[in-house]
Every structure is written in structure tokens, then in C-alpha cells.
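[1] structure, please.
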Amino acid sequence: MDSTLLKGLMVLERVVAADAPVGVSALARDLGLPKSNVHRTLSSLREAGYVGYDADSRHYYPSLKLAQMGNRIAARFPFQTALLPLLQQLVSGTGESAHFVYLDGESVMFACNALPPTSVASVIPDNLTLRWDDTAFGVAIASALPDHAVKSLLGAAKVDPMARARLDAARAEGVAVIRRHDTRRIFEIAAPVRSGWDTVIGAIGITGPAMRFSEDRLEVLQQAVRDFAEQAFAETARLRQADRKTAQETEKVTGS
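    Here you go, the predicted structure:
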């Protein structure tokens, strides 16, 4: 592998993962790289249109080009192939429908769903889009976002008055809960899924008919969803660690 390319990707990933625009010194410290290398890499990324630059603060941030690329990938990513086996495990453990959802602007999209083998179940179609505040999955994602992103979501027009309270509860408990949705007549339990790159990639959770919801089951279902989100995080962290190990080994080979 090209060690220069790998360094560039490491820098870009760190810029994307940062909660705010970040400077050369912070990046160099976090990545253990010389400032001159980081500055040179950022200059190349800026020239290619992958990062922007704030001249006043001398900090770098992800460009609109990256956001557009991410949207295109999300629209075409084979979620069914990648996530359906995991969701089926969650269905087996809870007896309820399982879903993976990702944030798209001020909305969330149900990218992948799995149903339990029962005649009475919550059915949510693939690619259904809802306002983030209209579902526990959107609240779960928002609960793990940086403060500036949450402020932007809460500042949008027509936000559900209950959104802030649900958001606070989700942050405290690590899981968002809607006991009975007024329109869909289902209960929803969801937790944010983090990546090994310190970012939130979506939310995973379950839904079921409101008539089947029970406070006695709530704690067990909440824990199941939390555990599953942690498993998803552990897998992405493992992949991230493997990438770092490969980069380090490549660095040794090319440097020798």
C-alpha cells in the first residue's frame, strides 16, 4: 500500500470525526505525525476539494463535496446484504421487528428491516423517511451527535415539543423510547450506533404493536437494543484497529 495515501486518509478521517473545525497542531498530536506532514496533506486535500479552510481560525473542516459523496454512498449502499443478518439476530432475541436507520438532513431513513415470524408485527417499509423527531430512531441518533448538530436539529421548524425531553432521556439512558406513537400505534426502542472513527453512523432498534408493549418488558428490551448497538460498534472498532495495524506495518516496510 502507498503509505502517503494511507496518511492522507487518516488525516481526512480525523477531520471528519472532529466535532468542530480542527487545526494542524491538534491533528498532528492526535495522529502522532509531524506538523509539516499534516500541513502538506491538508493542503493536498484542500486542493482536491475534500476539506475547507477557515482563514480566521486556521482550522480545517469537511467540505460539501464529502457530504455529497456520503449521500450518494448511503443511497446505494447494500444495507440489506450488510445488516440483515445482524437485524435477524435482534429479532430472534426480542420477538419484535428490527431496523437500522440513518440520518439524512433533518430526516431519518429506514435502510433495512427484519420481521419476526408472527402474524402480528410492526411493518415499516424499506426506505421510509420520517422527521428525526417523529421516531425514537432519530432521537437516538441525535442523542449521540455533537452539541452544534443537535442545536441545528432542535432549531428547525415544526420540531415535536416532546423531542427535547426524549433527547435528554436518551442521553441519560443510552436508548430512546416511544411507548406508543400516536399515528403509527407502535412502540419504538432505539440506540445510536457509533463507528470506530468516533462518529455516529445511524441507529438500531426494535418496533412492535403498541398493544404488546409492557413496562415489565421495557428494561429487558432496552438492554437488548443497547447490547446490539455495542456489538455493532465493537465490529466497526475492530475493523478500524485492523486498518491502523495494516497502515503501521506498511509504514515499517516502506520506511525500511
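
[2] rest of the way, CA atoms for contacts and neighbours
    Will do.

[3] all strands of the stretch 1-150 of the chain, in order?
    Using DSSP state E, counting those that start in this stretch, the strands of the stretch 1-150 of the chain run over 51-54, 59-62, 97-104, 107-114, 129-131.

[4] give me the contacts around the last one.
    The contact list for strand 129-131, computed with C-alpha atoms under 8 Å, 6 or more residues apart in numbering, reads E106, S107, V108, M109, F110, G138.

[5] please generate a structure for the following sequence too, so the two can be compared:
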Amino acid sequence: MDKAFIKGLRLIEALALSDQPRGVTDLANALGLTKSNVHRLLATLIAQGYVRQVPPQSHYELTTRIWELGSHVIRRMDLTRIARPAMARLAEQTGETVHLSVLDGSEVVYLDKIESAHHIRAHTSVGARAPAYTVATGKAMLAQMPDSYLDRFEGRMQRYTDTTRITLAELREDIRIAREQGHALVPEGEWREGIAACACAILNRSGELAGAIGMSGPDSRIKRKQLREIAPLVMEAARAISLALGYAPRV
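    The predicted model follows:
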């Protein structure tokens, strides 16, 4: 059995399960390794593109390389195929663009979408990314994560529009409301100007976050009242996908 390989895997697991970047001393203590050993393992993982250094404290976190490998597993599970019927139904019900997203650290990644037939509509690309704190699918997924998960945004929140949340306190309030309502609303674009959106998290067989489904369109057409009326449709779509993934709601 290759002991160095096992140590590297344990280091990857420690970083993957951490809510924030970790330092060498912290990792060495947690894994029962010497700091020089951890340094060597990190250097190898950085060289291979699996880990990056986070300034200014010289802490470390995983890159999306692990996610890219995991995405092949996700594709085998075929979340996109399972979600398609509910996405199509929601697109027909609302007449707006529907997205399927997953959470990757502090970003959302768009796995699939069904475009609105309207000439003026929300534009995104499959495979594109957006800061999770700025979009409805991101907020819906963050609402499923522990409070400590939000700490990663401290000091890293940028303004993209006039309505972008740029403080952790503002984000925590949005997440509190999303948890309370069971869905996330973005009435005025926080990532892109002029986009209104509603989203709900999708849960898997274990009751854990699998992704999110969201509807978006121009805020000139979708006012707050319309968003509130659309929210139950988005929640029903998320529920249908969750059930198809094997999720069993608590009675």
C-alpha cells in the first residue's frame, strides 16, 4: 500500500470537508503528519492543479479540478436527464428561461438550461459560472449549507450592479429569508443588470444538496408580484426533481 498516496488522499479529503482554507500547521495537526510532509504533499497537489494557495495567510484550498472529476460521476447519475422534464414544465408554465445549477465552492455552475422564447430574455451559457451570492440559484443552494459556509465570502464580495449584496450581513439576511420561505428571490439583478429570478434547491436521496432549479427573465417583465406567484411553481419543480433523485421528505 502506497503510504504517500494515502496521505495525499487524506489531505484532499481534509480540504474538501473544510468550510474555509486551512494552514499547514492546522492540517499537520489534524492528519497527524509533520509540517514538512504536508508542505511536500501540498506542493505536489498545487503542481498537479488540485490545490491553490490563498493569500495573504498562506492557507490552502482545493481548486475545481476535484469538481471536474466529480462532474463525470454526476453525469453518470444523470442529474440533467432527470431534471429535464420538470425544467421543461416550468419553462412552459412561466415562459421564461429555466436553469439547472450546482454549487462549486463560492460559485454556481450552470449544468443545463431551457431558453425562453421571448426575444428579450435572460442569457447564460451551460458551463458558465457566477458568484453564488449574486444569483437566485446560488442563494437557494447556500440556504441549504451551514451558516459557517458563508464565512468564505467575508471580504471577497464585489459589486456587480447597484443591488449586489457586498456585506456578509446582507447575504446572511438573504439566506435567512430563503430558508424561511423555501426559495430564493432576486427581484433586481445582482450579477447582471435587469434580471429577476426565483430558485429552489434540489435534494438527493440522502437529503443533501444536489443542485438548484431557477427561473429568470427581465425585471421589466417580471415584477415582484409575478416572482411571488411563480415561486410555488419553482418549488414544485425542485420537489419533483428531488423525488426523482430518491429524496424522501420527512412526514
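
[6] on that earlier part again, among the strands of the stretch 1-150 of the first structure, which is nearest T254 of the first structure?
    strand 51-54 (27.2 Å; C-alpha to C-alpha).

[7] all helices for the stretch 151-256 of the first structure, in order.
    With helices called from DSSP state H, counting those that start in this stretch, the stretch 151-256 of the first structure shows them at 163-173, 215-255.

[8] counterpart of E180 of the second structure in the first structure?
    When the first structure is aligned by TM-score structural alignment, E180 of the second structure is paired with A172.

[9] next, count neighbours for that match.
    Residues lying near A172 of the first structure (other C-alpha atoms under 10 Å) number 11.

[10] cool, S152 of the first structure as well?
    S152 of the first structure has 10 nearby residues by other C-alpha under 10 Å.

[11] over to D126 of the first structure?
    Applying other C-alpha under 10 Å, we find 16 other residues in the vicinity of D126 of the first structure.

[12] mind listing what it touches?
    Per C-alpha under 8 Å, 6+ apart, neighbours of D126 of the first structure: F110, A111, C112, N113.

[13] surely the last one touches L128?
    No: in terms of C-alpha atoms under 8 Å, N113 of the first structure does not count as a neighbour of L128; the distance is 10.4 Å.

[14] neighbour-wise, which of these two wins?
    For N113 of the first structure versus L128, the count of surrounding residues by other C-alpha under 10 Å is larger for N113: 25 against 12.

[15] measure that one to T199 of the first structure for me?
    Separation of N113 of the first structure from T199 of the first structure (C-alpha to C-alpha, to the nearest Å): 22 Å.

[16] thinking again about what came up before, state the pair within the contacts of strand 129-131 of the first structure that is farthest apart.
    Maximum distance among those (C-alpha to C-alpha): 13.7 Å, for E106 and F110.

[17] okay, the two: which has more neighbours?
    The residue with more neighbours, out of E106 of the first structure and F110, is F110; 22 against 15, by other C-alpha under 10 Å.

[18] that older thread, will you turn the strands of the stretch 1-150 of the first structure into TSV that also has distance to E13 of the first structure?
    Listed next are these as TSV, based on distance: least, C-alpha to C-alpha, whole Å:
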stretch	distance to E13 of the first structure
strand 51-54	11
strand 59-62	9
strand 97-104	19
strand 107-114	23
strand 129-131	28
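
[19] so for L27 of the first structure, which of those strands sits nearest?
    strand 59-62 (10.0 Å).

[20] contacts only, for the residue nearest the centre of the first structure.
    What sits nearest the mean C-alpha location of the first structure, by C-alpha atoms, centre = their mean, is I201, with 1.7 Å. For I201 of the first structure, the contact set (C-alpha under 8 Å, 6+ apart) comprises Y102, P192, V193, R194, S195.
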